[in-house]
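Student: Have a look at this prediction, sequence included:
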Amino acid sequence: MRLLPGLAVAAGGLGVAYLVHALVPALPVLTVCVLVGLVIGQLPALQAPLDGALKPGFALASRRLLRIGIVLLGLKLSLVDIVDLGVPMLVAVLAVVVLTFFGTLLMGRLAKLPGEQPLLLAAGFAICGVSAIGAMAAVTRSRQSEIAVPAALVTLCGSLAIAVLPMLHGPLGLTDLQFGAWAGASVHDVGQVVAVAQTAGSSALALAIAVKLTRVLLLAPLVAGVGVYRRLRAVEEADAASAPRPPIVPLFVLGFLAAMLVRTFLPVPEQVLLAADLAQTVLFGLALVALGSSIRVVSLVRTSGRALLVGLASWVLVAALAWGAVSLTTA
């Protein structure tokens, strides 16, 4: 029963997001969820409930429900579609992800961002936005307050991409297919990729989704790599018998891989895929309302200006790298 108040408010926020999306289809549901959560977090009347009655439900939404959504994300992935992209495109996508990850991590360290923010920002901007942040947070055991700012920044920059990238389609001299590949290689959330790429037609949209899901595929090895590194450091820096060891690969990441293999090798009915897609959107939406509510705009402005600059710089970095990779591989 103690979970119900927070879950009910998160569900109400999700309902508002769906209504806004219905009125303004260009705004993805998940983007609006962050904004709704942000508004909730600023309401004076809710400050005490946010730290009291609403806290257990919001904590469940921002962690466990987010992780279940990541498992369902695996059902979007078919290895057949990814292999069909060809070796040059696959190598290009890998290069964009690796360079964006380490570039953002370096910028975050140089900007002296607190705690695990550099790592979470790097994962979010390099791979797949909030889902990557949630997966990485499980390895780093980050607090909800640490997750909230990176989640807000990747959502903000993904929303900017919806407005900015289509305007650059013509000036950059990209064909429709090149634009689709660029959107898939540079935009963070799958829904945002769809919003950007559909402006260039159905063929561009199909290619954009394939490229984007190739980036999503790299979520598991990246999280596993960080998990191995963290565990080795924990053993080195403390008594192995008493040191808490971070998980090498969280169980929900294994679930994500299992779902991907099911989609690849088994005939999953279309109705099941549609239901899973809806469930994933609902779970992510509840999580983003909860995460958005933990942001305090006043403290964000005072303390997170550097995080905003790093986020914007990372957004420009991934867009530039993706544009270069697409230009080289499709010339």
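Tutor: In hand now; what should we look at? Numbers count the residues shown, from 1 in each chain.

Student: use CA for all of it now, contacts and neighbours both
Tutor: Will do.

Student: quick one: Met89 and Thr329 touch, right?
Tutor: Yes: between Met89 and Thr329 there is a contact at 6.2 Å, judged by CA atoms under 8 Å.

Student: Tell me how far Ala123 lies from Val326.
Tutor: Distance of Ala123 to Val326, computed by CA to CA, to the nearest Å: 21 Å.

Student: ok, Glu237 - how many residues close by?
Tutor: For Glu237, the count of nearby residues is 9 (other CA atoms under 10 Å).

Student: Check Val39 too.
Tutor: So Val39, with other CA under 10 Å, has 17 neighbours.

Student: With Gly191 instead?
Tutor: A count of nearby residues for Gly191, using other CA under 10 Å, gives 17.

Student: ok, and here's another one to check against it:
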Amino acid sequence: MLLGYQLLISDVLSLGAGMILVVVCIVGLGIGGTLVMGKWLGVGPTHRLPVACGFSLCGAAAVAAVDGVIETRERREVMTAVALVVIFGTLMIPVVPAAAALLGLGNYDAGLWAGGSIHEVAQVLAAAATVWVAGLSLAGVLIFV
């Protein structure tokens, strides 16, 4: 909560209209792509939506929020969505910094990538800290936009 409290509108606006558009696209494509992939895999809509929002927004908190709005058929759908979010997000902590190094990304770009590709706040900050300590503030701003 305190990380979110530190986010100022000026921090978000300092990213520029282009970066804000990128964030909107990442979230929109993430939700849409996950919903389509889930449908192709035969996953029911009350299971697809929490997973899509958890992967594309803010992890387990988004799963809980969606569960509060829609009626899931079974509790295990929510538990599975949370488990998927935690497992994949945790896997991203070493993957993003390693991939950034392999691609030759600088600290700034690696911080952007961590903030744009990982959904849980703590996982974003853990990945960004392994790349660049100063990248924490940039990744933190992206995760809250």
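Tutor: Structure's in. What do you need? Treat the numbers as computed from the prediction; the structure is a model and nothing was measured.

Student: Can you give me the TM-score here?
Tutor: The TM-score (TM-score structural alignment, normalised by the length of the second structure) is 0.91; 144 aligned residues with a CA RMSD of 1.8 Å.

Student: just to revisit the earlier point, who has more neighbours, Met89 and Thr329 of the first structure?
Tutor: Legend: neighbour count by other CA under 10 Å for Met89 of the first structure and Thr329, higher for Met89 (22 against 14).

Student: The counterpart of that one in the second structure and Gly32 of the second structure: what is the separation?
Tutor: Alignment note (TM-score structural alignment): Met89 of the first structure maps to Met19 of the second structure. Noted for Met19 of the second structure: a distance of 20 Å to Gly32 of the second structure, by CA to CA.

Student: so Glu71 of the second structure sits right up against Thr46, yeah?
Tutor: Yes: using CA under 8 Å, Glu71 of the second structure is in contact with Thr46, at 7.1 Å.

Student: Give me the more crowded residue out of the two.
Tutor: Ranked by neighbour count (other CA under 10 Å), Glu71 of the second structure and Thr46 place Thr46 first, with 17 against 11.

Student: for whatever residue of the first structure lines up with the more buried one, what are its contacts?
Tutor: Aligned by TM-score structural alignment, Thr46 of the second structure pairs with Glu116 of the first structure. Counting by CA atoms under 8 Å, 6 or more residues apart in numbering, Glu116 of the first structure makes contact with Thr140, Ser142, Glu146.

Student: Ok, Ile82 of the first structure next?
Tutor: Contact analysis of Ile82 of the first structure by CA under 8 Å, 6+ apart lists Leu90, Ala210, Val211, Leu213, Thr214.

Student: per the alignment, Phe144 of the second structure corresponds to what in the first structure?
Tutor: Phe144 of the second structure maps onto Leu213 in the first structure, by TM-score structural alignment.

Student: my guess is that match meets Gly74, correct?
Tutor: No: contact criterion CA under 8 Å: Leu213 of the first structure and Gly74 do not qualify, at 9.3 Å.

Student: Spatially central residue for the second structure, please.
Tutor: The geometric centre of the second structure, computed from its C-alpha atoms, lies nearest to His119 (CA atoms, centre = their mean), at 1.9 Å.

Student: secondary structure class for that one?
Tutor: With DSSP: H, G, I helix; E, B strand; the rest coil as the basis, His119 of the second structure sits in coil.

Student: What does it correspond to in the first structure?
Tutor: Using TM-score structural alignment, His119 of the second structure pairs with His188 in the first structure.

Student: Could you do Arg76 of the second structure as well?
Tutor: Per TM-score structural alignment, Arg76 of the second structure is aligned with Ser145.

Student: Tell me which residue of the first structure matches up with Ile31 of the second structure.
Tutor: In the first structure, Ile31 of the second structure lands on Phe101 (TM-score structural alignment).

Student: Mind reading off the mean deviation between whichever helix in the second structure runs longest and the first structure?
Tutor: Identified as the longest helix of the second structure according to DSSP state H is helix 75-102. Its matched residues in the first structure lie on average 1.0 Å from helix 75-102 of the second structure after superposition (mean CA distance after the TM-score superposition for the first structure).

Student: For that helix, which residues meet the burial criterion?
Tutor: 77-78, 81-82, 84-86, 89-90, 92-94, 96-98, 100 (16 or more other CA atoms under 10 Å).

Student: pretty sure Val131 of the second structure is touching Trp113, no?
Tutor: No: if you go by CA under 8 Å, Val131 of the second structure and Trp113 don't touch, sitting 10.7 Å apart.

Student: Compare these two (neighbour count), which wins?
Tutor: Neighbour count, other CA under 10 Å: between Val131 of the second structure and Trp113, Val131 has more, with 23 against 20.

Student: Show me what the more buried one lines up with in the first structure.
Tutor: For Val131 of the second structure, the aligned position in the first structure is Ala200, judged by TM-score structural alignment.

Student: ok, now which ones touch the residue lying closest to that match once chain neighbours are set aside?
Tutor: Nearest residue to Ala200 of the first structure, sequence neighbours excluded (CA to CA, 6 or more residues apart in numbering): Asp176, at 5.4 Å. Asp176 of the first structure makes contact with Ala200, Gly201, Ser203, Ala204, according to CA under 8 Å, 6+ apart.

Student: Then Leu30 of the first structure?
Tutor: Counting by CA under 8 Å, 6+ apart, Leu30 of the first structure touches Ala17, Thr281, Phe284, Gly285, Leu288.

Student: For the residues you listed, please prepare a markdown table with the additional fields secondary structure and neighbour count.
Tutor: Output for the contacts of Leu30 of the first structure, formatted as a markdown table (DSSP: H, G, I helix; E, B strand; the rest coil; neighbours: other CA atoms under 10 Å):
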| residue | secondary structure | neighbour count |
| --- | --- | --- |
| Ala17 | helix | 25 |
| Thr281 | helix | 20 |
| Phe284 | helix | 26 |
| Gly285 | helix | 31 |
| Leu288 | helix | 33 |
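
Student: if I look at Met1 of the second structure, how far off is Ile143 of the second structure?
Tutor: 13 Å.

Student: cool, and Lys39 of the second structure?
Tutor: When distance is defined by CA to CA, Lys39 of the second structure is 27 Å away from Ile143 of the second structure.

Student: ditto for Ser137 of the second structure
Tutor: Distance of Ser137 of the second structure to Ile143 of the second structure, computed by CA to CA: 10 Å.
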